[in-house]
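> No sequence on hand, only this structure:
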């Protein structure tokens, strides 16, 4: 039986994007199944307590210039494209979380989320709102009518709320977060520790 790894992520998170590019390799290497759980990280952090992104940075780690430089270094290490979205792409984080939840309801969250990540971090788009979300849905084989209908349904918001609450109950305080066998690994840079842990339990 494959080991299940829960992956909590947010489309606007540069580190979630970076981590998402390593998932296929992890699944192949450890014969595990990584389950994608979209959240709005801004809301997750706010519900969980104090946000390190509000007000003056609490440490150099949260300085935006450093985070951009750090993300670019990771992208180079992973040999993947990366274009910093801050100051370039306008988006609604709640809309993106709901859009991914729609795809999740239709069993297409992986492909859909990857397309939104690419739109955010590798394209020349200056905004990602409903029109762009619909375009990604169509590219995944989701009809515009189905997508927009589910996007407006209360159940989509309810499912997103349940995901955020479940994440908080599991100890998630930010994204990306991986959870396997009750062990929590936060951050793209903790994938090396996740890999080591998966080796010990396989």
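Yep, that arrived. Not measured: the values here are computed from a predicted model.
> only C-alpha atoms for contact and neighbour calcs from this point on.
Fine.
> Next, work out how far apart residue 112 and residue 196 are.
Using Cα to Cα, to the nearest Å, we find residue 112 at a distance of 29 Å from residue 196.
> Between the two, which is the more surrounded one?
More neighbours surround residue 112 than the other of residue 112 and residue 196, with 25 against 11 (other Cα atoms under 10 Å).
> Name the SS class of that one, please.
Taken by DSSP: H, G, I helix; E, B strand; the rest coil, the conformation at residue 112 corresponds to helix.
> what sits against it?
Counting by Cα atoms under 8 Å, 6 or more residues apart in numbering, residue 112 touches 100, 103, 136, 137, 140.
> where's it relative to residue 201, distance?
To residue 201, residue 112 is 30 Å away according to Cα to Cα.
> repeat for residue 145
Between residue 145 and residue 201 the computed distance is 44 Å (Cα to Cα).
> For my notes, confirm residue 8 occurs in a strand.
Yes: using three-state DSSP, the assignment for residue 8 is a strand.
> what residues are up against it?
Per Cα under 8 Å, 6+ apart, neighbours of residue 8: 36, 37, 38, 39, 167, 175, 176, 177, 178.
> one more structure, for comparison:
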């Protein structure tokens, strides 16, 4: 049985789903995306494109975080930098892929979600980036690696895979071929894993 987690660090719901994955008794295969590119390809619209939806998403995520006991203090400076193009919107996902190559993904993954939704890390300025790497014991060349052609190509390949499989938003979890969308489907994910279902069929 496989469990695949398609996500983008820009999604508060992905942050909440990631926290809940700790209670699933099977290792997840993490697949970071440029969710905006994927959603556009499937004619979906990301939350920031609708101010009313964005306002509700933050309110809803705050309620969910409180219920789960998860720290939720959005890093608005980073969010705005990503949204305005000051920082490439896909950069956090590319950093995750670079961390996979250096064997530091577990550390980087948690640090990136924390930087986005539970902290004030500066991932915009050169000084802030180096402080971030030093604080978490990550390779000093991680940001440079994330800019490489190989990493950019791998992210595109993951995006293309997601599009082909109908990943219309994030977070989406596959247990085998069975798709679950949203952080509020984790009970169903755990039930599917426990039952050993693949593609909705019983074990």
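Nice, I can see it. These numbers were taken from a predicted model, which means no experiment stands behind them.
> TM-score for these two?
The TM-score (TM-score structural alignment, normalised by the length of the first structure) is 0.82; 190 aligned residues with a Cα RMSD of 2.4 Å.
> returning to that earlier point: which of the contacts of residue 8 of the first structure are conserved in the second structure?
Checked against the second structure using both residues aligned by TM-score structural alignment, their matches' Cα atoms under 8 Å, the contacts of residue 8 of the first structure keep these contacts: 36, 37, 38, 39, 167, 175, 176, 177, 178.
> Map the fourth one onto the second structure.
By TM-score structural alignment, residue 39 of the first structure lines up with residue 33 in the second structure.
> Next, count neighbours for its match.
The number of residues packed around residue 33 of the second structure, counting by other Cα under 10 Å, is 31.
> returning to what we had before: could you list which of the contacts of residue 112 of the first structure belong to helices?
Using DSSP state H to define helices, the subset of the contacts of residue 112 of the first structure located there is 100, 103, 136, 137.
> Compare those and tell me which is most surrounded.
Neighbour counts for these peak at residue 100, which has 31 neighbours (criterion: other Cα under 10 Å).
> and the equivalent of it over in the second structure, what is it in contact with?
Residue correspondence, TM-score structural alignment: residue 100 of the first structure in this structure matches residue 96 in the second structure. By Cα under 8 Å, 6+ apart, residue 96 of the second structure lies in contact with 32, 105, 108, 109.
> hmm, 10 Å instead?
With contacts defined as Cα atoms under 10 Å, 6 or more residues apart in numbering, the neighbours of residue 96 of the second structure are 9, 30-33, 102, 104-110, 112, 142, 146, 151, 155.
> Which of the kept ones among the contacts of residue 8 of the first structure fall within helices?
The helices, defined by DSSP H, take in residue 167 from these.
> what's the farthest-apart pair in the kept ones among the contacts of residue 8 of the first structure?
The most widely separated members of those, counting by Cα to Cα, are 39 and 178 (13.2 Å).
> any shared contact partners between those two?
Contact with both residue 39 of the first structure and residue 178 is made by residues 8, 9, according to Cα under 10 Å, 6+ apart.
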